[in-house]
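Visitor: below are the sequence and a predicted model; questions follow.
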Amino acid sequence: MPLSGHLPLDEQRVSLPVSQAVASHFAAGPLCRYAEDLGAVLEVIAGSDGIDRNIHSGYQQPPQATTLKRVFVCLPAPLKWGTPVSPAVTAGVIETGQRYADQGVAVHAWNEGCLTNAFFIWLAVLKCETRIHLADYLGDGQPLNYPRALYAALAGKPQFSRGPLLASLMDSCGDRLGNPGLSRFLKQRDHLQQTLAGLFDGQSILVLPATPTVAPAHGSALKRPFDIGYCALFNVLGFPALCVPTGRLDQGCPVAVQLVAGLGQDGLLLEAARFLEMEFGGWRKPPL
């Protein structure tokens, strides 16, 4: 659940020179097996630790749940250079909208063409505004030796997952070329922020895929780095988001959807997740 400005970095990461810049766009919340635990966990771990300067607030569960009145369901076009959205994920998003509709919530279809550029919008913010190098972060502040990393991967002893390593390599190539054309995606970021700010009125949420495919098998990673786009986008837009399992398994791997709410509407988001958990049955142990 990326709640930007709430959760400090761990002691290892916060000391890296690049970490403070990265953290504002990689904000990640806790992983909980059950949605009802998220609020309690956030109250414990959120808030300033006196070290991480990105933190500007803590978290307190609202005394009374906000009524959800509108759900906007988004089935975006495939991410540029990403994996097409799988039928299992599409079905999960559609069924999520139906579950809310059965409870009398108004459900509307919503889409924006620039969502296909979600990864590049995220990357443009990092490169043009934060001016970081992914290699610095992947290497824990040390220069990344690509030949050594690639050799280790080919030898069956990879230091990094394929997706982050490929993203870092492409990022380094882009830096050498001056990242041509990347800044144009900042206008799409601004457009999405304005559009979604009007959508989120305190009683509305957005439902869309978390990733184009089901969760990768244990020990594996997403096939393409661009597939993080739907999730990474909301880190740079600044809206709270979380992923909820739909109770579906596809080839033994769970299917999840992403819920997004407006700035400061974390309580509404948690309540929407708790409802889905009751509807879908929550976490299920995958077959071994």
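Guide: Received the coordinates, thanks. These figures come from a predicted structure and were not determined experimentally. Numbers count the residues shown, from 1 in each chain.
Visitor: CA only for contacts and neighbour counts going forward, please
Guide: Fine.
Visitor: ok, then the element right after the lengthiest strand in the chain?
Guide: For the chain, the strand with the greatest residue count under DSSP state E is strand 241-250. Of the helices and strands lying after strand 241-250 in sequence (DSSP states H and E), the nearest is strand 253-260.
Visitor: and the contacts of that next one?
Guide: For strand 253-260, the external contacting residues (CA atoms under 8 Å, 6 or more residues apart in numbering) are 88-89, 92-93, 96, 205-210, 213-217, 231, 239-249, 269, 273, 286.
Visitor: now list the buried members of these.
Guide: Buried members of those, scored by 16 or more other CA atoms under 10 Å, are 88-89, 92-93, 96, 205-210, 213-215, 231, 239-249, 269, 273.
Visitor: picking that back up, hmm, who's touching the longest strand of the chain?
Guide: Strand 241-250 has contacts (CA under 8 Å, 6+ apart) with 1-3, 35, 88, 92, 96, 210, 214, 234, 254-261, 269, 273, 276-277, 280-284, 286.
Visitor: only the buried subset of those residues, as a PyMOL command please.
Guide: Applied in PyMOL, the following selects the buried portion of those according to 16+ other CA under 10 Å:
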select buried, resi 1+2+3+35+88+92+96+210+214+234+254+255+256+257+258+259+260+261+269+273+276+277+280+282+283
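Visitor: tally of neighbours for the closest residue to residue 268 other than its chain neighbours?
Guide: Excluding the flanking residues, the one nearest residue 268 by CA to CA, 6 or more residues apart in numbering is residue 66, at 5.7 Å. Applying other CA atoms under 10 Å, we find 16 residues neighbouring residue 66.
Visitor: likewise residue 193?
Guide: Neighbours of residue 193 (other CA under 10 Å): 17.
Visitor: put this next to the previous one:
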Amino acid sequence: MLLTQSALSLAADIKAKKISSRAVVEAHIAQIKCVNPRLNAVVFDRFAEALREADAADALIASTTDPESLPPLLGVPCTIKDTFEFTGMPQVVGMVSRRDVYGQKDSYAVAALRNAGAIPLGVTNTPELAMWYETYNRVYGRSKNAYDRGRITGGSSGGEGAIVGAGGTPFGLGSDVAGSIRMPAFFNGVFGHKASPMLINNDGHFPSAHGQTLNYLSAGPLCRRAEDLELLVRILAGENSPKLKSVKDVDISKLRVITISPERGPKATFDILDAQQKAVDALVKQGATHVTVDLPLIDDAFMIWSSLLADSSSPEHSFTAMMFGEYHIKHPLKALATMAVKGKKSPHTLPLLVLTLLEQFPNLATGQRQRFVDLGHQLKQQLNTILGDDGVLVMPTFPEVAPRHGMPIFKPFDFVDCAIVNAMELPSTAVPMGLNAGGIPTGIQVVSNQNNDHLSIACAVALEQATGGWIPPWRSWLAELPETTVIAQPVQVPTKAVKKTVTRKKAKLD
């Protein structure tokens, strides 16, 4: 049961001395050691330090007469995305040039979680430069889906999605500039929240955000239980937490549940449309009103997102400059030509080289870029009006369930359902909606108006109660599961635990 409980439940049991923090931490370490050799999600661990911190938490609990005064997550384990600076831990972000970079201090988000009593077990894998929706790189290799190792785990918080989905941690810290929390959460059957702009401080995150892009990038949680979302967002928000209204005050029956006409945007598969309809039906059953709207501008979502991003970025902060030291199209073109003509292996991954080319598109025609920037402002006004303070938009997180490895390069724009939400500066919660006929997670995202994070989180809680939420992807990893739990096809894992989670060696992208 420890591997299925929420962080809130575990924290309460630890403070009540029903279970020790050491026992909880040991259980999750054992699970990581069991699944990680096949999933490659956790790329660097701190198990010994975590056990010492668990013992310290147990000692603090034993010595206090007022458990309610203790930090809210005291003794609860978690994992951290490699993009966040974390004292003594690598911050490689999938880049060969950063393979020896280690944190000198805790980023704002990591410090917030640790001050709340959480115990990080390790850091997790990302795509190169955290800018692709399949997680693999030339340093650590490829991460794999918790439900089917032949499928992607998403990105850029792909390691987090896989290890949370596999029961290795109650929650993880991710970041999202174009769906990087919500897609991994969706692909791995768990919850994730991208917060309202500037609600959570991004200091210590790499790549860093500047100017208007600060409104697009957000740190946030991935977790296996919806009840953890509000607490985790409040902790991460720190001094901004008063901006987050209470989820308990939300009356689902007073909400308008909005969907976009199906002929607009990327064409979703049956699995996704079915999940969307089930989500709408579940909320309507609780009294909400369903409204369908036509948004023609959503058809230009990719160009709007990329143009707004380009318009808010400077050359020195571009992906190209971070990779090559200079912003110029010649660098990705030369690298791609070397790979294609001479067959030489680049230290960079193909998707990121392609992405640096896509980065140039809005700059090749400044007039066109401005047109899409203007359209983006129009779309933002329309969405603000449509959502108001009582509306939530239920929409796909991605057009299909997790694709097979290597397929995203043939579908480079399919992340746009998530990306446009960032460009519109809106909060969004990824919600699992069960498994398809093949045992692969389906789900949706719930979008609300700026600073109405409580509405989308409340819908996630309501949908979990109605549909079951996270369905663990195992059959025999646990000795005990609730009788009502629906079990997916098990992931095949080694029977012997490995001594060390990570060995730094040349990545094999199998």
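Guide: Nice, I can see it. Here the structure is a predicted model, which means the values were calculated and not measured.
Visitor: TM-score them against each other, please.
Guide: The TM-score (TM-score structural alignment, normalised by the length of structure 1) is 0.80; 272 aligned residues with a CA RMSD of 3.1 Å.
Visitor: average offset of the longest strand of structure 1 relative to structure 2?
Guide: Mean deviation of strand 241-250 of structure 1 from its aligned counterpart in structure 2 after superposition (mean CA distance after the TM-score superposition for structure 1): 1.7 Å.
Visitor: quick one: that strand to strand 253-260, angle?
Guide: 150 degrees (axes from the mean of the first three to the mean of the last three CA atoms, to 10 degrees).
Visitor: please, which helix or strand holds the aligned residue in structure 2 for residue 231 of structure 1?
Guide: Counting by TM-score structural alignment, residue 231 of structure 1 corresponds to residue 418 in structure 2. Element membership of residue 418 of structure 2 [criterion: DSSP H and E] is helix 416-423.
Visitor: which residues touch that helix?
Guide: 177-179, 182-183, 215-217, 265-266, 301-302, 304-305, 308-309, 376, 395-398, 427-428, 447.
Visitor: try stretch 263-278 of structure 2
Guide: Stretch 263-278 of structure 2 is contacted from outside by 294-296, 298-301, 394-396, 398-401, 414, 417, 433, 436, 442-444, using CA under 8 Å, 6+ apart.
Visitor: in helices only, show me those residues.
Guide: 301, 417 (DSSP state H).
Visitor: in which helix or strand would I find residue 33 of structure 1?
Guide: Applying DSSP H and E, one finds residue 33 of structure 1 in no helix or strand.
Visitor: what residues are up against it?
Guide: Residue 33 of structure 1 neighbours (CA under 8 Å, 6+ apart): residue 283.
Visitor: repeat the analysis, applying 10 Å as the threshold.
Guide: Residue 33 of structure 1 makes contacts with 244, 245, 282, 283, 284, as judged by CA atoms under 10 Å, 6 or more residues apart in numbering.
Visitor: what's the counterpart of it in structure 2?
Guide: So, by TM-score structural alignment, residue 33 of structure 1 is matched to residue 224.
Visitor: tell me how far its match lies from residue 194 of structure 2.
Guide: 15 Å (CA to CA, to the nearest Å).
Visitor: with residue 373 of structure 2 instead?
Guide: From residue 373 of structure 2 to residue 194 of structure 2 the distance is 22 Å (CA to CA).
Visitor: and if you look at residue 361 of structure 2?
Guide: Residue 361 of structure 2 sits at a distance of 27 Å from residue 194 of structure 2 (criterion: CA to CA).
Visitor: show me where the stretch 101-250 of structure 1 has strands.
Guide: 106-109, 204-209, 241-250 (DSSP state E, counting those that start in this stretch).
Visitor: would a markdown table of the ones you listed with distance to residue 146 of structure 1 be doable?
Guide: Listed next are the strands of the stretch 101-250 of structure 1 as a markdown table, based on distance: least, CA to CA, whole Å:
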| stretch | distance to residue 146 of structure 1 |
| --- | --- |
| strand 106-109 | 44 |
| strand 204-209 | 32 |
| strand 241-250 | 33 |
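Visitor: of these, which is nearest residue 158 of structure 1?
Guide: strand 241-250 (27.1 Å; CA to CA).
Visitor: tell me how far residue 32 of structure 1 lies from residue 221 of structure 1.
Guide: Residue 32 of structure 1 is 20 Å from residue 221 of structure 1, by CA to CA.
Visitor: cool, residue 74 of structure 1 as well?
Guide: From residue 74 of structure 1 to residue 221 of structure 1 the distance is 24 Å (CA to CA).
Visitor: check residue 79 of structure 1 too.
Guide: 17 Å.
Visitor: more neighbours: which of the two?
Guide: residue 79 (23 against 14).
Visitor: state the distance from the more buried one to residue 183 of structure 1.
Guide: Taken as CA to CA, the span from residue 79 of structure 1 to residue 183 of structure 1 is 18 Å.
Visitor: same question, residue 105 of structure 1
Guide: In terms of CA to CA, residue 105 of structure 1 sits 39 Å off from residue 183 of structure 1.
Visitor: over to residue 74 of structure 1?
Guide: Distance, residue 74 of structure 1 to residue 183 of structure 1, using CA to CA: 26 Å.
Visitor: tell me which of the two has more neighbours.
Guide: Neighbour count, other CA under 10 Å: between residue 74 of structure 1 and residue 183, residue 74 has more, with 20 against 17.
Visitor: list the contacts for that one?
Guide: Applying CA under 10 Å, 6+ apart to residue 74 of structure 1 gives the contacts 90, 93-94, 97, 108-112, 115, 206-209.
Visitor: quick check: which helices or strands does the helix of greatest length in structure 2 pack against?
Guide: Longest helix of structure 2, by residue count under DSSP H: helix 366-387. Secondary-structure packing of helix 366-387 of structure 2 (3 or more CA pairs under 10 Å, 6 or more residues apart in numbering; DSSP states H and E): strand 256-260, helix 301-312, helix 350-364, strand 391-395, helix 416-423, strand 441-448.
Visitor: residue 188 of structure 1: how many residues sit nearby?
Guide: The number of residues near residue 188 of structure 1, taken as other CA under 10 Å, comes to 18.
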